[in-house]
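Q: What follows is a predicted protein model with its sequence.
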Amino acid sequence: MDRVKKVLEELGVAYELIEHDRPVRSAKEGAALFGIEIGQTAPVLIVKADAKPLALILSGKRGRLDFAAVASRCGYQHMSMADAREVREWTGYETGRVPLVGHGLPVILDEELTEYREVYGGSGDLNWTLKLSPQVLLQANQIQGKLPKM
């Protein structure tokens, strides 16, 4: 979480870290725990896009992804999930712990997230959730592209 805090504090932006007693393992669990809409949850998926590392920050509202469609829409020939070794090597985090900011990868951001005042996602620690505005996500990440609203 130190990397996350450092990035956000250097930017001087508002954010909140919320501690909870059990890990949040799905968008549905996060929405129930925080009493929010499922679309406000923001899972981070690490993928290989034309063999290069990329983070997808998605709205939990999306559900399952068609990687071929996402790749095509974002200008890539091929996209697939990174394996656990690649996630750790590229981000320094274990699969399932990659934070919304501070992972160091270019990002494709889901425009569905911009519909909300605040979104909730990974902090780098399974028992803490990061809450921030979509504008901070844009500011704190290297945005490579956007996934259009559904």
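A: Cool, the structure landed. Numbering: from 1, shown residues only.

Q: use CA for all of it now, contacts and neighbours both
A: OK.

Q: Once you drop chain neighbours, what's closest to the residue nearest the centre of the chain?
A: Against the mean C-alpha coordinate of the chain, by CA atoms, centre = their mean, the closest residue is residue 44 at 2.9 Å. Among residues not flanking residue 44 along the chain, residue 57 sits closest, at 4.6 Å (CA to CA, 6 or more residues apart in numbering).

Q: let's bring in a second one:
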Amino acid sequence: MMNLEQLKDYLTENKVVFELQEHEQPLAGAKDAIRYFDAELVAAVYVINTERGLAAMVVNAGRDSMDIESINYVLGYKVKGMADPKLVKQATGYEAKLLPLIGHNLPILFDKGMTIHDYIYGNTGDPRHTIKLRPEDVIRLNKMLAFVE
């Protein structure tokens, strides 16, 4: 788990252009970020439980659902469902609703629709800060499993 300073250092070391946005009121997750940013640009990170362990899905926060069958097909193995928030906290050190785009150490599935944007907004792990990053940097700095539609 990285605190905000460690995240900034990590991104700087990896030559990532980023902006941190501070909020007066804490955000309770990506859905709250939609109040501040264009919904098309807000990424949510959800953790799923699969036959091979936990994986993070970085998807548009406005999505209502994901097609589990298509995710099973893309992965080549089964998704058991959403991961228990206690298990997410134990595995990553972060609260499930505050899971950052980078630094959670889980392999990711990335929403292909988010790649068309120059940048996206997401959690940092700190409820008072949101980060603006290029989608390609989120992909580069995570262990990529697959793209999802």
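A: Noted; the coordinates are in hand. Fair warning: this is a prediction, and the values are worked out from it, not measured in the lab.

Q: returning to that earlier point: thought residue 100 was touching the residue nearest to residue 44 of structure 1, still the case?
A: Yes - in this structure, residue 57 of structure 1 sits in contact with residue 100. The criterion is CA atoms under 8 Å, and the distance is 7.3 Å.

Q: can you list residues touching both of those two?
A: Overlap between the neighbourhoods of residue 57 of structure 1 and residue 100 consists of 42-44, taking contacts as CA atoms under 8 Å, 6 or more residues apart in numbering.

Q: Give me the neighbour count for the nearest residue to residue 42 of structure 2 once chain neighbours are set aside.
A: Distances taken as CA to CA, 6+ apart place residue 121 nearest to residue 42 of structure 2, at 4.8 Å, with adjacent residues excluded. Residue 121 of structure 2 has 29 neighbouring residues, counting by other CA atoms under 10 Å.

Q: Next one: residue 121 of structure 2 relative to residue 90 of structure 2, how far apart?
A: Note on residue 121 of structure 2: its distance to residue 90 of structure 2, by CA to CA, to the nearest Å, is 25 Å.

Q: for residue 47 of structure 2, same thing?
A: Here the criterion is CA to CA. By it, residue 47 of structure 2 lies 12 Å from residue 90 of structure 2.

Q: Give me the more crowded residue out of these two.
A: In this comparison of residue 47 of structure 2 against residue 90, neighbours counted by other CA under 10 Å, the higher total goes to residue 47 at 24 against 12.

Q: Spit out the contact partners of the residue found closest to that one once you drop the neighbours it is linked to in the chain.
A: Taking CA to CA, 6+ apart as the measure, residue 47 of structure 2 lies nearest to residue 56, with 4.4 Å between them; neighbours along the chain are not counted. With contacts defined as CA under 8 Å, 6+ apart, residue 56 of structure 2 is in contact with 45-48, 106-109.

Q: Quickly note the distance from residue 56 of structure 2 to residue 21 of structure 2.
A: From residue 56 of structure 2 across to residue 21 of structure 2, the span is 23 Å (CA to CA).

Q: which position in structure 2 aligns with residue 88 of structure 1?
A: With TM-score structural alignment as the criterion, residue 88 of structure 1 lines up with residue 89 in structure 2.

Q: swap in residue 2 of structure 1?
A: When the structures are aligned by TM-score structural alignment, the residue of structure 2 matched to residue 2 of structure 1 is residue 5.

Q: Just name whatever secondary elements the strand or helix carrying its match is in contact with.
A: Using DSSP states H and E, residue 5 of structure 2 sits within helix 4-13. Secondary structure elements in contact with helix 4-13 of structure 2, counted by 3 or more CA pairs under 8 Å, 6 or more residues apart in numbering; DSSP states H and E, are absent; no helix or strand qualifies.

Q: Onto which residues of structure 1 does whichever helix or strand comes after it map?
A: Once the chain leaves helix 4-13 of structure 2, the next helix or strand it forms, by DSSP H and E, is strand 19-22. Aligned using TM-score structural alignment, strand 19-22 of structure 2 spans residues 16-19 in structure 1.

Q: Can you mark which positions in stretch 36-47 of structure 2 are buried?
A: Counting neighbours by 16 or more other CA atoms under 10 Å, one finds that the buried residues in stretch 36-47 of structure 2 are 39-47.

Q: Show me the contact partners of stretch 89-98 of structure 1.
A: By CA under 8 Å, 6+ apart, stretch 89-98 of structure 1 touches 25, 44, 53, 84, 87-88, 103-105, 122-126.
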